[in-house]
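Q: Coordinates for the following, if possible.
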Amino acid sequence: MRLPEIERGDDLRHRALIRIISAVSGIRLPDAARVAFYDRAFAGPALGAWTQRALRGPSTWSVSERELMASMVATWNSCPFCIGAHRAVAVKGMDPEIADAVLTDYRTAPIPERLRAALAFLERMTTAPAELDTDDARRALAAGVTVDELRDAAAVGTIFNVIARYANALDFEIPSVEEFDTAAGMLLKRGYS
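A: Sure, this is the predicted structure:
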């Protein structure tokens, strides 16, 4: 369901901000940012801070690896907006062919085993949460994922299980590849909160 207030802004100040940011960036302000302006009590500071911590906070996972995790969780949630947005950020720090191979099939992609194991854990967490158990965690740990890395991956999975469903429910518009690329540069510079 597309809310007109998200498209145009819910008050004069937000309408002006949306227009100014869109004009300065040269792209339509993505719906994720529009929602943050619209619903400050939910999607603004709290969701932004949670996303910032999961994707940019201290971790031995790189920003690109965590963005790729977000894109994979979005894939399992069938969320084209989040797939495109977070793939665009991931490829700012990794080979686009590797990112695309992961998005096609992480099991056969040329990635480190610990990343593959974290993605397997996230897949189970996303697609069969009632079946997720200690054996899934043990498999990830046996593949070289540390407890902190598993916790960090689970944080990315948790927030993107929320965000992908939110984006789908609000029918986020899908930007062009160029717009995703421009927005990715802004996300790397400004972050999520």
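Q: hey, let's count contacts and neighbours off CA atoms from now on
A: OK.
Q: In this structure, which helix is the longest?
A: Determined from DSSP state H, the single longest helix within the chain is helix 147-169.
Q: To compare against the first, here's the next sequence to fold:
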Amino acid sequence: MPHITVDARMPGIFGLFNYRPETAKPLLEFCEALLRDENSLSRGERELIAGHVSNLNASPFCANGHFAIAAAQLNNGEAIVDGVRSRSTDTAISPKMKALLDIATKVTADGKTVEDSDVAKAREAGAAERDVHDAVLIAAAFAMFNRYVDGLNAVVPEDPNFYRSMAAGLISQGYVAGVHSKTERQPS
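A: Just a heads-up that it's a prediction; the model follows:
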């Protein structure tokens, strides 16, 4: 049960956004820019980083949601997500993504542990400066989002179909429109 009064039919961050729409708006715009705007990293790759960080933070709503969005946007997405979720070294992702996920892992634990050698490894694997920047920013942002959702004990659906449906809506409509439509209408 959430620590504050939110619409119980609006799980996870949706209920929290509905509770404070004035704070939801800039957060959603931030997500739209960070995860969906034009970028050298695909939308699926950026969502994979968000899911990875959320998984490391043991934040099931955010991990399940962002992994579902990533899986839907990546070739062989389910297998990639399963590999990243389980921290398999055999996951079929590029050396660049492996290096960026390693950087995100360090940021999740303590940003000060990212070293020049981590950035050099990512660059050697083809990462641009913006890729490194965005991997760090996604990791830092999702530490905040994870603590927001978990700190208020938001409802976490167990049905994987919820996350697939949510992913489809966010992929087609974006964060600002997709989440606002979820918070403005009453879920069935």
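Q: re the thing from before, what's the mean distance for whichever helix or strand comes after the longest helix of the first structure versus the second structure?
A: The helix or strand immediately downstream of helix 147-169 of the first structure is helix 177-190, counting by DSSP states H and E. In the superposition against the second structure, helix 177-190 of the first structure averages 1.0 Å from its aligned positions (mean CA distance after the TM-score superposition for the first structure).
Q: matching residues in the second structure for helix 177-190 of the first structure?
A: Residues 160-173 of the second structure are where helix 177-190 of the first structure aligns, with TM-score structural alignment as the criterion.
Q: again, but for stretch 138-157 of the first structure
A: Here stretch 138-157 of the first structure aligns to the second structure at residues 120-139, judged by TM-score structural alignment.
Q: Over to stretch 63-71 of the first structure?
A: The alignment of stretch 63-71 of the first structure onto the second structure (TM-score structural alignment) covers residues 43-51.
Q: That stretch vs the first structure, average offset?
A: When the first structure is superposed, stretch 43-51 of the second structure averages 0.8 Å from its matched positions, counting by mean CA distance after the TM-score superposition for the first structure.
Q: any idea how far Ile13 of the second structure is from the spatially most central residue of the second structure?
A: Within the second structure, the residue whose C-alpha comes closest to the C-alpha centroid is Ala50; the distance, by CA atoms, centre = their mean, is 2.8 Å. Ala50 of the second structure sits 14 Å away from Ile13 of the second structure, going by CA to CA, to the nearest Å.
Q: and what of Cys31 of the second structure?
A: The gap separating Cys31 of the second structure from Ile13 of the second structure is 13 Å, by CA to CA.
Q: neighbour count winner among those two?
A: Taking Cys31 of the second structure and Ile13 together and counting by other CA atoms under 10 Å, Ile13 has the greater number of neighbours (24 against 18).
Q: If I follow the layout properly, the more buried one ends up in contact with Val156?
A: No - under the criterion of CA atoms under 8 Å, Ile13 of the second structure makes no contact with Val156, lying 9.4 Å away.
Q: Which residue is the nearest non-sequential neighbour of Gly169 of the second structure?
A: Spatially, and ignoring its direct neighbours in sequence, Gly169 of the second structure is nearest to Gly178 (5.8 Å; CA to CA, 6 or more residues apart in numbering).
Q: That neighbour: how many residues sit nearby?
A: Neighbouring residues of Gly178 of the second structure were enumerated by other CA under 10 Å; the total is 18.
Q: That one touches Leu170, doesn't it?
A: Yes - using CA under 8 Å, Gly178 of the second structure is in contact with Leu170, at 5.0 Å.
Q: what helix or strand is the alignment partner in the first structure of Phe61 of the second structure on?
A: Alignment of Phe61 of the second structure against the first structure is given by TM-score structural alignment, with Phe81 as its counterpart. Using DSSP H and E, Phe81 of the first structure falls within helix 80-90.
Q: Helix 80-90 and the helix or strand following that helix, what's the angle between them?
A: Sequence order places helix 96-105 as the next helix or strand after helix 80-90 of the first structure, per DSSP H and E. Helix 96-105 of the first structure and helix 80-90 are oriented at 150 degrees to each other (axes from the mean of the first three to the mean of the last three CA atoms, to 10 degrees).
Q: where's Asn161 of the first structure relative to Trp76 of the first structure, distance?
A: Using CA to CA, one gets 9 Å for the distance from Asn161 of the first structure to Trp76 of the first structure.
Q: All set now, cheers.
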